[in-house]
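> sequence? don't have it. structure:
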């Protein structure tokens, strides 16, 4: 029986190697990826992520290697990405307080979550793929949050890269409302690597300029005084394991991220990079 990983991708654009990097390592280790998107539409790779001439503004260099571009092209149109799970149909929605029969509907919501948690037991871990798209439909998505919380409850690896890491800031128990990464060590986009302009999305001509928030500041606040944010500015990669979380700063970390995720799953790795 195949070992399974649940991979969440945006419907507004994922960065190619942030999927293929960990995906190749996981498949080589015998894992099968099940894909899911917020609305069930097929995920689309951001065009710059398979363009070997694209210059990353903060880094001032081309960031997509010919090897990575070919891997991204080989998967972006693959049948593997056809018919992903639809989170809006699969994961229950928490009701508004103002809804009629709120208490009964809230009870039903928690009952459905229990059923979902039982279904998720077949997965060994969850992967949150980055890119600009997650800013729109993953980061503040209650259904994505509930999946993360379920894997934390099961004490299984929670892997996030680039703006997928931002989901961990907002994934909080609805009653406790405390950051689940409080006291943990994480990495993510440091401010030096944030765009000044050009943050765009698949399916729209919208350019919001810089990202709508500074991920480094949010992560520093969320981990609190007992944890640590590690941007590792100037170092080519930044991958941090503080079980059950593994976080990676950006696309350059994708292969190392995949390798250490496999080490978490198969070799019991609990700490790495700090």
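Sure thing, it's come through. Model, not experiment: these values are computed from the prediction.
> only C-alpha atoms for contact and neighbour calcs from this point on.
Will do.
> the strands in this protein, which residues?
3-8, 31-37, 55-56, 61-62, 85-86, 123-128, 158-161, 185-186, 228-229, 239-242, 245-248, 271-272 (DSSP state E).
> reformat these as TSV; add mean neighbour count.
What follows is the strands of the chain, written out as TSV (neighbours: other C-alpha atoms under 10 Å):
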stretch	mean neighbour count
strand 3-8	22
strand 31-37	21
strand 55-56	14
strand 61-62	12
strand 85-86	19
strand 123-128	24
strand 158-161	28
strand 185-186	29
strand 228-229	21
strand 239-242	24
strand 245-248	28
strand 271-272	15
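> if I look at residue 192, how far off is residue 223?
20 Å (C-alpha to C-alpha, to the nearest Å).
> helices of the stretch 51-200 of the chain, start to end?
66-76, 87-90, 102-120, 134-137, 142-153, 167-170 (DSSP state H, counting those that start in this stretch).
> distance to residue 263 and mean neighbour count added to those, as JSON lines?
Supplementary listing: these in JSON lines, determined by distance: least, C-alpha to C-alpha, whole Å; neighbours: other C-alpha atoms under 10 Å:
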{"stretch": "helix 66-76", "distance to residue 263": "22", "mean neighbour count": "17"}
{"stretch": "helix 87-90", "distance to residue 263": "28", "mean neighbour count": "15"}
{"stretch": "helix 102-120", "distance to residue 263": "21", "mean neighbour count": "14"}
{"stretch": "helix 134-137", "distance to residue 263": "26", "mean neighbour count": "21"}
{"stretch": "helix 142-153", "distance to residue 263": "18", "mean neighbour count": "20"}
{"stretch": "helix 167-170", "distance to residue 263": "21", "mean neighbour count": "23"}
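> adding another structure so you can compare the two:
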């Protein structure tokens, strides 16, 4: 059976340039939709957070304006997340064994900008997945979690790789760009990523470069998850069959 690790931010805020804390967490749709895609495909999913804390959804993600104007869709996502028992008692991220998983996936929300983006232990975990040639996947602000992954020389593990993430334009459109300490697109480019994005803000954009799988925004979460299923489940079937 294919096994997936979903690594979720453990914080409920993002510190802005003026020192104030913007209430956030993980983005609900970016966890709910991939989780459903993975489990529908028969993948065994483990959810883990730093320290094993119960993760907090960004409640803005349940609002109609972020769900195509539908209050019902936001409530559907909320109900689905509440039905996932593993979210109430996640595993301790620092204690997971890479050998137990076929790939790792990081949902977005501004939370990862606060904790996973600064976590040396998480960077080491990503290096283990990469050294084992296992997919490393992230969507939207979850791509910030790639930043602490370093090689023995301290160089960023994903320098020169093509990827995507929440764009500067999208951050500006949600009103947080002027208040941010740093913007994700800028930081990724500065560390050496070949950053790409959809021609239009909010459009689906999924990029695969070797073992690195990234999606730009919430519209990209389902497509990214389905690509992971296609590549990992099918590959596992072949391996298990001894082909």
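It's in. On a predicted model such as this, the values are computed, not experimentally measured, just so you know.
> now do the same for residue 70 of the first structure: its match in the second structure.
Aligned counterpart of residue 70 of the first structure in the second structure: residue 76 (TM-score structural alignment).
> which residues does its match contact?
When the contact criterion is C-alpha atoms under 8 Å, 6 or more residues apart in numbering, residue 76 of the second structure has no partners at all.
> residue 30 of the second structure versus that one, what's the distance?
Taken as C-alpha to C-alpha, the span from residue 76 of the second structure to residue 30 of the second structure is 14 Å.
> could you do residue 168 of the second structure as well?
Noted for residue 168 of the second structure: a distance of 19 Å to residue 30 of the second structure, by C-alpha to C-alpha.
> cool, residue 133 of the second structure as well?
24 Å.
> these two: which is more packed in?
residue 30 (26 against 14; other C-alpha atoms under 10 Å).
> redo the helices of the stretch 51-200 of the first structure as a markdown table? Include distance to residue 29 of the first structure.
As requested, the helices of the stretch 51-200 of the first structure are exported to a markdown table (distance: least, C-alpha to C-alpha, whole Å):
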| stretch | distance to residue 29 of the first structure |
| --- | --- |
| helix 66-76 | 17 |
| helix 87-90 | 27 |
| helix 102-120 | 20 |
| helix 134-137 | 27 |
| helix 142-153 | 20 |
| helix 167-170 | 26 |
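> out of those helices, flag the one nearest residue 34 of the first structure.
helix 102-120 (11.3 Å; C-alpha to C-alpha).
> the closest one vs strand 3-8, what angle?
140 degrees (axes from the mean of the first three to the mean of the last three C-alpha atoms, to 10 degrees).
> roughly how far out does helix 102-120 of the first structure sit from the chain middle?
24 Å (C-alpha atoms, centre = their mean, to the nearest Å).
> repeat for stretch 24-32 of the first structure
18 Å.
> how about the strands of the first structure, which one is nearest residue 262 of the first structure?
strand 31-37 (9.2 Å).
> whereabouts in the second structure does the closest one align?
Strand 31-37 of the first structure maps onto residues 43-49 of the second structure, going by TM-score structural alignment.
> check stretch 151-159 of the first structure too.
With TM-score structural alignment as the criterion, stretch 151-159 of the first structure aligns to 129-137.
> list the contacts of residue 238 of the second structure.
Counting by C-alpha under 8 Å, 6+ apart, residue 238 of the second structure makes contact with nothing.
> which element is it on?
Using DSSP states H and E, residue 238 of the second structure maps to helix 221-240.
> what angle sits between that helix and strand 3-7?
Using the same axes, to 10 degrees, helix 221-240 of the second structure lies at 150 degrees relative to strand 3-7.
> measure the aligned partner of residue 107 of the second structure in the first structure to residue 3 of the first structure for me?
Counting by TM-score structural alignment, residue 107 of the second structure lines up with residue 129 in the first structure. Here the criterion is C-alpha to C-alpha. By it, residue 129 of the first structure lies 19 Å from residue 3 of the first structure.
> again with residue 115 of the first structure
21 Å.
> likewise residue 264 of the first structure?
14 Å.
> ok, now residue 215 of the first structure?
Residue 215 of the first structure is 32 Å from residue 3 of the first structure, by C-alpha to C-alpha.
> residue 265 of the first structure matches what in the second structure?
Under the alignment (TM-score structural alignment), residue 265 of the first structure pairs with residue 232 of the second structure.
> quick check: its match touching residue 2?
Yes. Residue 232 of the second structure is in contact with residue 2 according to C-alpha atoms under 8 Å; the separation is 7.3 Å.
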